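I would like to see how this sequence folds:
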Amino acid sequence: MSTSAAAHPRFAEALAALGLHVPVRAFPDATRTAVQAAEAIGCDLGQIVKSLIFAADGVPVLVLMDGASRVDVGLVRTELGAAEVRRADADLVRETTGYAIGGVPPFGHRTRTTVLADRRLLDHETVWAAAGTPHTVFPVAPAELVRHAGATLADVRERAE
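Below you'll find the model as predicted:
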């Protein structure tokens, strides 16, 4: 499917409010993980955007990370000036975003949060992010993604040892 009708209704509303006209692709099998999404789309793993919720000193924060990398919580802690950063549990993810893990889009959330986008996302011409369900994704230029998500660019990915 290639219309925003495939997207989660809240995310479709966010697209409309932003004036974004992007093709939303739906898949019969879940694209819940970055690997599943890259295989279904036929793109590089690094072109997948993971929308990950963390709690920084108890406050939810969204980190946008490429699918081939992992978030370094120490770098997130430093970037935010937080004492503690931990991965959010499923309840906090749903409470904060309105979406289930595996379908969290980069914007269109229930509540407004601080957003960090790893700079490595800009290495690609197009990236793919969840459209509100584990079965839907949409393509977008990374700079547009950062702008519409209200993200701050940061270096928050784990480095290979």
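
from now on I want contacts and neighbour counts done on CA atoms only, so please keep to that.
Noted.

test my guess that Val85 contacts Thr78.
No: applying C-alpha atoms under 8 Å as the test, Val85 and Thr78 come out as separate, 9.6 Å apart.

how about this one, so we can line them up?
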Amino acid sequence: MSSAGVARFLDAVGPLGISPQVREFDESTHTAADAAAAIGCPVEAIVKSLVFEADGEPLLVLASGPNRVDTGALGARLGVAIGKADANRVKAASGYSIGGVPPLGLLTPMRTVCDETLLTLSTVWAAAGSATAVFAIDPAELVRLSGAEVLPIA
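So this is what the prediction gives:
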């Protein structure tokens, strides 16, 4: 693997009992559309790992590619006020830069919510520690390993 972020991700998920096959691309997989085009999968199968602020604590939302997080509705479901986390907060909380945040193996454990629509798919693709690296995982396994609460996010 070429990037330090990918190596860090693989080291972090090893203790979870998984060794994902990371695919790296020359072009960026920074956006869901870019990632889907590079992989050759529907954009719905792309997991966006989004870090928000929830009552001052980091909150990780695993969202399906085309879906937008309704922070007001999700905050009401969780009983917290949700706001945007800036790039510095994302990096400090997760250990990764925006666009490369994986759904697992983060610097600090954080409350995680998984978009319920991801569970309608057999395989999803998520960032693997850099903006050009992804890995495939069964969405039910992703929920289990991340300890995510499965909720509507839109």
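
put one on top of the other, what's the TM-score?
Overlay of the two chains. TM-score (TM-score structural alignment, normalised by the length of the second structure): 0.95; 152 aligned residues with a C-alpha RMSD of 1.1 Å.

before we move on, back to that, neighbour count: Val85 and Thr78 of the first structure, which is higher?
It is Val85, of Val85 of the first structure and Thr78, that has more neighbours when counted by other C-alpha atoms under 10 Å, with 23 against 13.

measure the more buried one to Leu92 of the first structure for me?
Remark: distance between Val85 of the first structure and Leu92 of the first structure (C-alpha to C-alpha, to the nearest Å) = 14 Å.

so who does the most centrally placed residue in the second structure touch?
With distances taken as C-alpha atoms, centre = their mean, the residue of the second structure nearest its centroid is Ser49 (2.3 Å). Applying C-alpha atoms under 8 Å, 6 or more residues apart in numbering to Ser49 of the second structure gives the contacts 60-63, 101-103, 126-127.

go again with 7 Å.
Contacts for Ser49 of the second structure (C-alpha atoms under 7 Å, 6 or more residues apart in numbering) come out as 60-63, 101-103.

just the helices in the first structure please.
9-18, 34-41, 73-80, 90-97, 142-149 (DSSP state H).

export these to JSON lines and tack on distance to Gln47 of the first structure?
Formatted as JSON lines, these follow (distance: least, C-alpha to C-alpha, whole Å):
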{"stretch": "helix 9-18", "distance to Gln47 of the first structure": "20"}
{"stretch": "helix 34-41", "distance to Gln47 of the first structure": "8"}
{"stretch": "helix 73-80", "distance to Gln47 of the first structure": "21"}
{"stretch": "helix 90-97", "distance to Gln47 of the first structure": "22"}
{"stretch": "helix 142-149", "distance to Gln47 of the first structure": "9"}
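
please identify which of these is closest to Asp155 of the first structure.
helix 73-80 (7.3 Å; C-alpha to C-alpha).

quick one: which of the contacts of Ser49 of the second structure sit in strands?
Judged by DSSP state E, those include 60-63 as members of strands.

that older thread, what's the match for the residue nearest to the centre of the second structure in the first structure?
Counting by TM-score structural alignment, Ser49 of the second structure lines up with Ser51 in the first structure.

and Glu149 of the second structure, by the same measure?
Residue pairing (TM-score structural alignment): Glu149 of the second structure is matched to Thr152 of the first structure.

likewise Ala87 of the second structure?
The alignment partner of Ala87 of the second structure in the first structure, by TM-score structural alignment, is Ala90.

how close does its match get to Val146 of the first structure?
Ala90 of the first structure is 24 Å from Val146 of the first structure, where distance means C-alpha to C-alpha.
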